[in-house]
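> One predicted model, sequence on top.
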Amino acid sequence: MSRKILFYTHGLVDGGGERLWSCLASAFKARGNDVIFVQDFEADENRANLDSSIPVFTIGRRHWRAVKRLAAILREEKPDVALSAIGGSNTKLILAKWLANSPVRTIITYHGFCEWRTGLLSFATYFGLPMLSAAADVTVAVSDGLRERLVRRWGARPEKTTTILNPVFFPKSAEVPTEAELARRSDVLLAVGRLVPEKDFPTLLRAFARLSRPSVRLIILGKGPEEAKLKALANELGIADRVTLAGYSKEPWRFYAQAKCFVLSSVSEPFGNVVVEAMAYGLPVVATASAGPQEILRHGKFGSIVAVGNDLQFAQAIEDTLDHPGDPAMRRRRADEFSFDVRVPAYEKLIDKVLGTVNVTHIVPPTHQDGSDPATSLPAA
C-alpha cells in the first residue's frame, strides 16, 4: 500500500544516522511510496544517497522559524506519517504537528547516547523525552542498549518505545575474500567515524603504538574537531608515519576492500553502521564494549569485544585478530542480516501498525532474551 511519508533531519552531513535517513527515504521511494524529505540546512556528504526524484524542503537553522515552516509543510503536503531523527529534529517535529493541528502520525527516532550534549535543542530532546514520547505515536531506538537508556534514564514511555536495528547500505557486489586471501593482505587497520571525543580515537592510537609488528598501518576515515589533537598525539607516540587521517570519503568501500582488520574504539556507540559495512567485506572486527557493536557482533560471536578505554586490551585483540583473521564468509552472512532488503520491512511494519492502530499505547516493546533481533520481533498491537 502506497503511503505519503515525510522524513526529517537536520542535514545530510557525514554521519551514520544521516546516511541511514537518506538511504531509508530512498528505499521507501523505491517501494512505491510518496516520499518527501525535510532538512534544516543543505549538506553534500550524504545527498548522493537520496533519490533525486524526492522533493527536498530546506527550512533553515533558526529553530522557531523552522518549526513554523515544518508546520506549513505538514498542512500543505498532508503526509500520512512523519519520521524524525538526529539532534533537535524530534522536538521540532512534535511542535510542528501541534502548531499545524495536523493528524499526521509521528515516529521519533533516537540514534545516540550523547546527542543531548550537542546543543540546547538536542538537550531538550532528551530531557523532554517524557513529553515527546507521550505525544509521538512511537519512539524508536537503534539498539536495545539505547532503548533501555531512553526508558530508564530519560523517561520514554516503555509501552510506546521499540527497537529497530539499523538497515545498512553496502554494495551487493562487495567482494568477500577467502580466508587465505585475507591472510595475505598487508597489515592495514581501518577505522571510520567522525573525529569527535565519543569515538575515542586517542585510545585507538595508543593501542596502535603498542603493536609489536612495525609493518602495520592505520587509516582513519572521517573529519571533525579532534583532527589536530589526533595528529599531535600520533607524533607524540612516534607513529605519525604509519597513521593516515584520510578525511571523509563518499566511497569508503575501496578502503574496506583493502584493509585486513576493522577497529572501533568508541566510548558510546548506539548502533555502529560501520561495523556492518566492514563485515560486509568480510573484515574481522575489534570493537569496544558499547551497546550497538555488542549487539551486531552478538557479544563476541562475530568479532572481538574489548573494554572501553583499555588500549592494552585493544592492542592484544588486534594482534590476535591479525594472526587469526577468521572466516570472512561467516561475517558477510551476518552483515546480510542488516541489509535494506531485510531491515526496511521492519520500518514498513511499524508504519503500517501506526497508521492502522487507533490505540497506539498498545504497542509493547520487544524482548530479546532469546537472542533474536528486534527487527524480526516488532511489537504487537
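The structure has been received and is ready for your questions. In this text the structure is predicted, and so the values were computed from the model without any measurement.
> For the rest of this, base every contact and every neighbour count on C-alpha atoms.
Will do.
> ok, which stretches of the protein are strands?
Assigned by DSSP state E, the strands in the chain fall at 4-9, 34-39, 56-58, 81-85, 105-110, 138-141, 161-163, 188-192, 217-221, 243-247, 261-264, 285-288, 304-306.
> how far is the third one from where the chain is centred?
When C-alpha coordinates are averaged (CA atoms, centre = their mean, to the nearest Å), strand 56-58 and its chain have centres 22 Å apart.
> got the contact list for Phe37?
By CA atoms under 8 Å, 6 or more residues apart in numbering, the residues touching Phe37 are 6-8, 25, 54-57.
> Buried only: go through the residues you listed for me.
The neighbour count (16 or more other CA atoms under 10 Å) marks 6-8, 25, 56-57 as buried among the contacts of Phe37.
> okay, pairing it with this:
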Amino acid sequence: MFHHGVRSHTDLSAAIYLYRPGDGGLDRVAILLANHMARRGMAVELWMAHLDGVSAHLIDPRVPVRRVAALGGNRRMSMIGQFPALAAMVRRHRPDILYSAGNQSNMLVALACVGTATRSVARISNPILRPGMGDLASWTRLKRFRAINRISDLTIVMGEYDRALLSRSGAVRLLPRPTVTPVMERVRRQRRPRDADAPVQMLMVGRLVEQKDHATALEALARLSHVDWRLTIAGDGPLRAALAAQANALGIADRVILAGYVADPERLAELMGQADLLLQPSRWEGLCATLIEALACGAGVVATDSTPNIRPVLAAAGQHPPVPIGDSAALARAIERTLASPAPVPLMEAAIRDHGAARALDAYVAAFAELIPSPTPVMLPSPALP
C-alpha cells in the first residue's frame, strides 16, 4: 500500500496499468517504466488483468504486481468490466499517479481516478488518426480521443502530429519513446563493416497481423530477385501460415526465415546488429519502436508512411523517406536505393539519442512529478519565542 507524507517529487508513488505483459511495444514501455522507477527507489506497482504473458519475465522482481479482477470475453469488454475493481484499487491504495500503458486502457484509467487525488496519465500508443481512414471514422475517433484527454490529467504522445490533434482538449506532453537500451548501444559499437560478397541481411520485427503488413514486404522482395538477400521475420501471430504460403508461391521461401517471437531483448538486438536493413511495412503505427531500435543498432530502415510521427526520425537519420502504404513496387525501389547509399552510423545514432531508455524514462517521471502539488510548508513556532 502506498503511504503519503511530506516528500520530494522524486519519491512519488505510481501504479502502472497494463492489461497483460504481451509482445507489443506498449507492454515493453510499461514494464521498462516500472523497472526504472523501482531501480530509482520509487514506490511503483504494476496492476494487471492477466499476470501471464510473453514479456512477464522482463518485470524486475523489485516491482510488486497486483491483479485487477477481470471478467472473461474479449479484451475490450474485459477492460470495461474492470472499472469497479480498478476504481476500488485506486481508492484503497491511493497512488499519486495511475498510468495507462496505451490507447485501449486510457478511458478506463481516467474514469477510475475521477473523484480521487490520484492523477491519471494516458499514453497514445497507436496513431489517433490512421492512414486511409474515411472522414466520418476520423471525426468519430478524434472526438473520442479528445474526450478521453479532457478527463485525463495528462496525455503523453510520441509525435508532434498527435500533440497538435489533442492540444486544445487538455494537457499533452510530447516525450521521447524510451526505447534505446545499453544493449543496443553495445551492439552498435560492436557492429562490423558489411562484407560486400555476403547476402544482404533483411529483418522484420512485429506480430504477424494485418497491421504490420508483412505481405507487402514479401511482394517487394520478390521484385528484387537480382539482389542476393535473406530475410528474417521475428514475430508470431495468426498470419504465420499465410505468410509462409505466400513466400512459397512467390518462389522466395528459401530466402525467408520465420524465426517466431524473440522474447530475449539481447537476442533481438543481436538480430538488428546483424541486419543491413530493417523493413517496416506497417499500415499504421504510433511511432514504430522497432524502427528506432534498428537505427540504434546501426541498421538502416525502409518504412511505409504509417504515421507522420516517423518522418522527422527518418529524415534526421538520413534514411529514405517513407513510402506509400501497400505499394510493393515503391518499397522495392526504396530498398534498392537505401542499399546503394547507406547513411553513416553516427548520423543514425544522433537521430535517436533522445530515445535512450534511462533519459526518456526520467522525462516520464518528471512529467508525473509536475502533476503532484508540492507539500505546503507549515510554519512552526520557534521554541525561543513565547
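Structure's in. What do you need? Computed from a prediction, not measured in an experiment: that's the story for all the values here.
> re earlier: which members of the contacts of Phe37 of structure 1 are the farthest-apart pair?
Ala25 and Phe57 (13.7 Å; CA to CA).
> quick check, nearest of the contacts of Phe37 of structure 1 to Glu179 of structure 1?
For the contacts of Phe37 of structure 1, the nearest to Glu179 of structure 1 is Ala25 (36.1 Å; CA to CA).
> quick revisit: Asp200 of structure 1: which of the strands of structure 1 is closest?
Closest among those, using CA to CA: strand 261-264, at 8.8 Å.
> just checking, what packs against the closest one?
Other helices and strands packing on strand 261-264 of structure 1, by 3 or more CA pairs under 8 Å, 6 or more residues apart in numbering; DSSP states H and E, are strand 188-192, helix 273-280, strand 285-288, helix 311-323.
> I'd like those as a markdown table, with distance to Gly17 of structure 1 and mean neighbour count appended.
Shown next, in a markdown table, are these (distance: least, CA to CA, whole Å; neighbours: other CA atoms under 10 Å):
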| stretch | distance to Gly17 of structure 1 | mean neighbour count |
| --- | --- | --- |
| strand 188-192 | 14 | 24 |
| helix 273-280 | 8 | 27 |
| strand 285-288 | 19 | 26 |
| helix 311-323 | 26 | 19 |
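> any chance of the ones you listed in JSON lines, with distance to Ser102 of structure 1 too?
Rendered in JSON lines, the data for those read as follows (distance: least, CA to CA, whole Å):
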{"stretch": "strand 188-192", "distance to Ser102 of structure 1": "40"}
{"stretch": "helix 273-280", "distance to Ser102 of structure 1": "33"}
{"stretch": "strand 285-288", "distance to Ser102 of structure 1": "43"}
{"stretch": "helix 311-323", "distance to Ser102 of structure 1": "51"}
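> Arg334 of structure 1 is nearest to which of these?
helix 273-280 (7.4 Å).
> What about Arg333 of structure 1, how many residues nearby?
Burial measure for Arg333 of structure 1: 13 neighbouring residues, criterion other CA atoms under 10 Å.
> That one -> structure 2?
Taking TM-score structural alignment, the alignment pairs Arg333 of structure 1 with Ala350 from structure 2.
> can you tell me how far its match sits from Glu185 of structure 2?
For Ala350 of structure 2, the distance to Glu185 of structure 2 equals 12 Å [CA to CA, to the nearest Å].
> just checking, Ser84 of structure 1 touches Ile5?
No: contact criterion CA atoms under 8 Å: Ser84 of structure 1 and Ile5 do not qualify, at 10.9 Å.
> Of the two, which one has the most company?
Set Ser84 of structure 1 next to Ile5 and count neighbours by other CA under 10 Å: Ser84 wins out with 27 against 24.
> Distance check, that one against Ile94 of structure 1.
As judged by CA to CA, Ser84 of structure 1 and Ile94 of structure 1 stand 9 Å apart.
> quick one: Thr216 of structure 2 from Pro265 of structure 2, how far?
According to CA to CA, Thr216 of structure 2 and Pro265 of structure 2 sit 26 Å apart.
> In terms of neighbours, single out the busier of those two.
More neighbours surround Thr216 than the other of Thr216 of structure 2 and Pro265, with 19 against 14 (other CA under 10 Å).
> now the longest helix anywhere in structure 1, how far from the centre of its chain.
Longest helix in structure 1 by number of residues (criterion: DSSP state H): helix 340-356. Chain-centre distance of helix 340-356 of structure 1: 18 Å, with CA atoms, centre = their mean.
> mean shift of it relative to structure 2?
After superposition onto structure 2, helix 340-356 of structure 1 sits on average 1.9 Å from its aligned residues (mean CA distance after the TM-score superposition for structure 1).
> Quick check: buried residues in that helix?
Neighbour counts using 16+ other CA under 10 Å place 340, 343-344, 346-347, 350-351, 353-355 of helix 340-356 of structure 1 among the buried residues.
> do stretch 304-314 of structure 2 as well
Of all the residues in stretch 304-314 of structure 2, those buried under the rule 16+ other CA under 10 Å are 304-311, 313-314.
> go on, stretch 302-313 of structure 1?
302-306, 308-309, 311-313.
> and of the residues you listed, the nearest to Arg184 of structure 1?
Using CA to CA, those come closest to Arg184 of structure 1 at Gly303, 19.6 Å.
> one step back: make JSON lines out of the strands of structure 1 and add distance to Leu237 of structure 1.
Below are these laid out as JSON lines (distance: least, CA to CA, whole Å):
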{"stretch": "strand 4-9", "distance to Leu237 of structure 1": "39"}
{"stretch": "strand 34-39", "distance to Leu237 of structure 1": "41"}
{"stretch": "strand 56-58", "distance to Leu237 of structure 1": "45"}
{"stretch": "strand 81-85", "distance to Leu237 of structure 1": "38"}
{"stretch": "strand 105-110", "distance to Leu237 of structure 1": "37"}
{"stretch": "strand 138-141", "distance to Leu237 of structure 1": "38"}
{"stretch": "strand 161-163", "distance to Leu237 of structure 1": "41"}
{"stretch": "strand 188-192", "distance to Leu237 of structure 1": "17"}
{"stretch": "strand 217-221", "distance to Leu237 of structure 1": "14"}
{"stretch": "strand 243-247", "distance to Leu237 of structure 1": "11"}
{"stretch": "strand 261-264", "distance to Leu237 of structure 1": "19"}
{"stretch": "strand 285-288", "distance to Leu237 of structure 1": "21"}
{"stretch": "strand 304-306", "distance to Leu237 of structure 1": "22"}
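> which one of those lies closest to His324 of structure 1?
strand 261-264 (10.5 Å).
> Please tell me which residues of structure 2 that closest one aligns onto.
Under TM-score structural alignment, the match for strand 261-264 of structure 1 is residues 277-280.
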